[in-house]
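Colleague: Mind looking at a prediction? Sequence and model below.
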Amino acid sequence: MNDITEQFTSLYHPTSALIVYQSVAKYDSANTYIEHFDIDRNGTLVNAHPLTIREAGRLSKALKIQQEKETFLTPKDIIGKHILYLDAVKSKAVWFTPTKKRQLLFTEKLGIQQGEAFLPSLLWSADRNHLSVFALISNRRPTLKATLYNAPFFNVYESGNVCMGTVDIRIQKTASLEEFTTAWEEYFFNSYFSHLMGDYNPIKGNCVSLWEELISTGKAFPKEVLKKSIIPLKSLLQ
């Protein structure tokens, strides 16, 4: 029989060890000494020496990375029903927001007055560096069979990917799930909508006229202008 263990798991070998010495004197309990050992191929502790500043720095960095892995996308509370998918290993989350009114910003060249307008229900998919947005017909929590629609905004590709332009994205490595989703929504709505992506029009009709009317009248978003997306919801949950 062949040993195929290495083909499906990572092997870890001990390479160093730390031993912490503390004074036994009652009056000197705060006095601590740390000794660093290398470990040879036989598992024997060798090369004993005081922990150096460089070694302490590497240890601190390793602990920080581990802490970030353990805390990133950790919920602060019970996970809300708006969260559809969560993968802390991939640093990814998928969530949706119901119809609501939001402040929208536009560049001068579009000629659209900035202001509040009602939006359709939206579906968001993001990792630490990328964001995709789609529209939904219903305010109900979507299932895998739900149809996605193109997000009716400027700066969004047909694939749903958002062009953030020069926006400086800084998602903290220790961000909670709630901080992560809130940060992405704020980045999206606090940036200026500026242009359509090439010849792609996300709605049935004129996108400029749509937002001019919605901002000036305060009407509910007309769902009939939405176009079905080519992206299935299931593909976002990977």
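Modeller: Yes, it's here.
Colleague: C-alpha only now, for contacts and for neighbours.
Modeller: Fine.
Colleague: where exactly do the strands run in the protein?
Modeller: Ranges of strands in the chain, per DSSP state E, are 16-22, 32-39, 45-50, 83-87, 92-97, 101-104, 115-118, 121-126, 131-136, 149-150.
Colleague: Which stretch among those approaches residue 164 most closely?
Modeller: Closest to residue 164 of the strands of the chain, according to C-alpha to C-alpha: strand 131-136, at 8.6 Å.
Colleague: distance between the closest one and the chain's centre?
Modeller: Its chain's C-alpha centre and that of strand 131-136 lie 14 Å apart, by C-alpha atoms, centre = their mean, to the nearest Å.
Colleague: sorry, back to before: in a markdown table, list the strands of the chain along with mean neighbour count and distance to residue 236.
Modeller: Converted to a markdown table, those look like this (neighbours: other C-alpha atoms under 10 Å; distance: least, C-alpha to C-alpha, whole Å):
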| stretch | mean neighbour count | distance to residue 236 |
| --- | --- | --- |
| strand 16-22 | 13 | 42 |
| strand 32-39 | 15 | 45 |
| strand 45-50 | 13 | 49 |
| strand 83-87 | 16 | 9 |
| strand 92-97 | 21 | 8 |
| strand 101-104 | 15 | 25 |
| strand 115-118 | 19 | 25 |
| strand 121-126 | 22 | 7 |
| strand 131-136 | 25 | 9 |
| strand 149-150 | 24 | 14 |
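Colleague: Got another one to weigh against that:
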Amino acid sequence: MNDVVIHHRGNIDLELDAALLFYRSKAGDIYATQHTARVVDDRPVLLPGTPMTLEGLADFVELAARRTSYRGFVHDRVVYLAPNTLAWWLPAGTRRVWFKTTSKLADRSGECNHPPLLFIVNRRSWSVFALRHNERPGAGSRLYQAPYFNVWDDGRICVGNADTPKTISSDSIKPYEDAFFRSRFTHANTPRLIRRRGGAVRLWLDLLEGAEFPLHQLIDTKRTLADVINNLTDKD
């Protein structure tokens, strides 16, 4: 058995106390037992275990959550929150954008109108979708292609050298939004970002001239908020 090294701020004495053993069936069912643990002749020994109750498991999860999960007041725009996963919506509004492209957009920048958006972050990816209605989305809300450069058709954002938060919590909402809008949009990651003659380039040229955002031209992803969240959490 390899040695286990535990790092802790400050001086603290730790003694082996207990262990949890998890058993999994081929069907995916999980059974857990809790064992008292002792050190005998400098070797760890597990004593006979007892089935772990739901109450005991809840206590364990609560203790772990104090270190691994967000605790605090939930941001009023959050629509889904779980360990290492956060989704929130951003109402339609005016934001400044910057471009650095080889198209007619060149290196233009300016204030323009944006559609309502939905952002999702987890440990592996950072995604954005557009919404057709300027209201808080629910589980069944349809998601639309976010018509931005540097965004894939599945919603994933090409991070590039953007400075994103190191943790996922309600406190990271503004930093993520700032990182997205303050980046330089350089190229389309998918052939079709909007149902509009002239495509995304024409769209953003018009928006930079003060046009209203054409919500009716958004491309339907054929997925709901619940579809995307379930797909992400199934991979965790």
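Modeller: Nice, thanks for sending it over. Quantities reported herein were computed from a predicted structural model and do not represent experimental measurements.
Colleague: Can you pull the TM-score for these?
Modeller: Scored against TM-score structural alignment, normalised by the length of the second structure, the superposed chains reach a TM-score of 0.67; 186 aligned residues with a C-alpha RMSD of 3.0 Å.
Colleague: hmm, back to that, right, so of the strands of the first structure, which gets closest to residue 221 of the first structure?
Modeller: For residue 221 of the first structure, the closest of the strands of the first structure is strand 115-118, at 5.6 Å, according to C-alpha to C-alpha.
Colleague: Report the mean distance between the closest one and its aligned residues in the second structure.
Modeller: Superposed on the second structure, strand 115-118 of the first structure shows a mean distance of 1.1 Å to its aligned residues (mean C-alpha distance after the TM-score superposition for the first structure).
Colleague: now for that strand, which elements pack on it?
Modeller: strand 101-104, helix 207-217 (3 or more C-alpha pairs under 8 Å, 6 or more residues apart in numbering; DSSP states H and E).
Colleague: The second structure: matching residues for that strand?
Modeller: Alignment of strand 115-118 of the first structure against the second structure: residues 110-113, by TM-score structural alignment.
Colleague: Chain neighbours aside, what residue packs nearest to the aligned residue in the first structure for residue 226 of the second structure?
Modeller: Counting by TM-score structural alignment, residue 226 of the second structure corresponds to residue 234 in the first structure. Closest residue in space to residue 234 of the first structure, ignoring its immediate chain neighbours: residue 144 at 5.9 Å, by C-alpha to C-alpha, 6 or more residues apart in numbering.
Colleague: With distance to residue 184 of the first structure as extra columns, can I get the strands of the first structure in a markdown table?
Modeller: Listed next are those as a markdown table, based on distance: least, C-alpha to C-alpha, whole Å:
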| stretch | distance to residue 184 of the first structure |
| --- | --- |
| strand 16-22 | 41 |
| strand 32-39 | 43 |
| strand 45-50 | 46 |
| strand 83-87 | 14 |
| strand 92-97 | 11 |
| strand 101-104 | 14 |
| strand 115-118 | 19 |
| strand 121-126 | 8 |
| strand 131-136 | 8 |
| strand 149-150 | 18 |
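Colleague: Residue 105 of the first structure versus the residue nearest the centre of the first structure, what's the distance?
Modeller: Nearest to the mean C-alpha position of the first structure, counting by C-alpha atoms, centre = their mean, stands residue 127 at 3.3 Å. For residue 127 of the first structure, the distance to residue 105 of the first structure equals 24 Å [C-alpha to C-alpha, to the nearest Å].
Colleague: Surely residue 73 of the first structure is in contact with residue 88?
Modeller: Yes: counting by C-alpha atoms under 8 Å, residue 73 of the first structure touches residue 88, with 5.9 Å between them.
Colleague: the more surrounded of these two?
Modeller: Set residue 73 of the first structure next to residue 88 and count neighbours by other C-alpha atoms under 10 Å: residue 73 wins out with 25 against 15.
Colleague: re earlier: map the residue nearest to the centre of the first structure across to the second structure for me.
Modeller: Aligned by TM-score structural alignment, residue 127 of the first structure pairs with residue 122 of the second structure.
Colleague: what's the closest non-adjacent residue to its match?
Modeller: Computed as C-alpha to C-alpha, 6+ apart, the closest residue to residue 122 of the second structure that is not its neighbour in sequence is residue 85, at 4.4 Å.
Colleague: ok, the one you found - contacts?
Modeller: If a contact means C-alpha atoms under 8 Å, 6 or more residues apart in numbering, then residue 85 of the second structure has 120-123, 168, 233 as its contacts.
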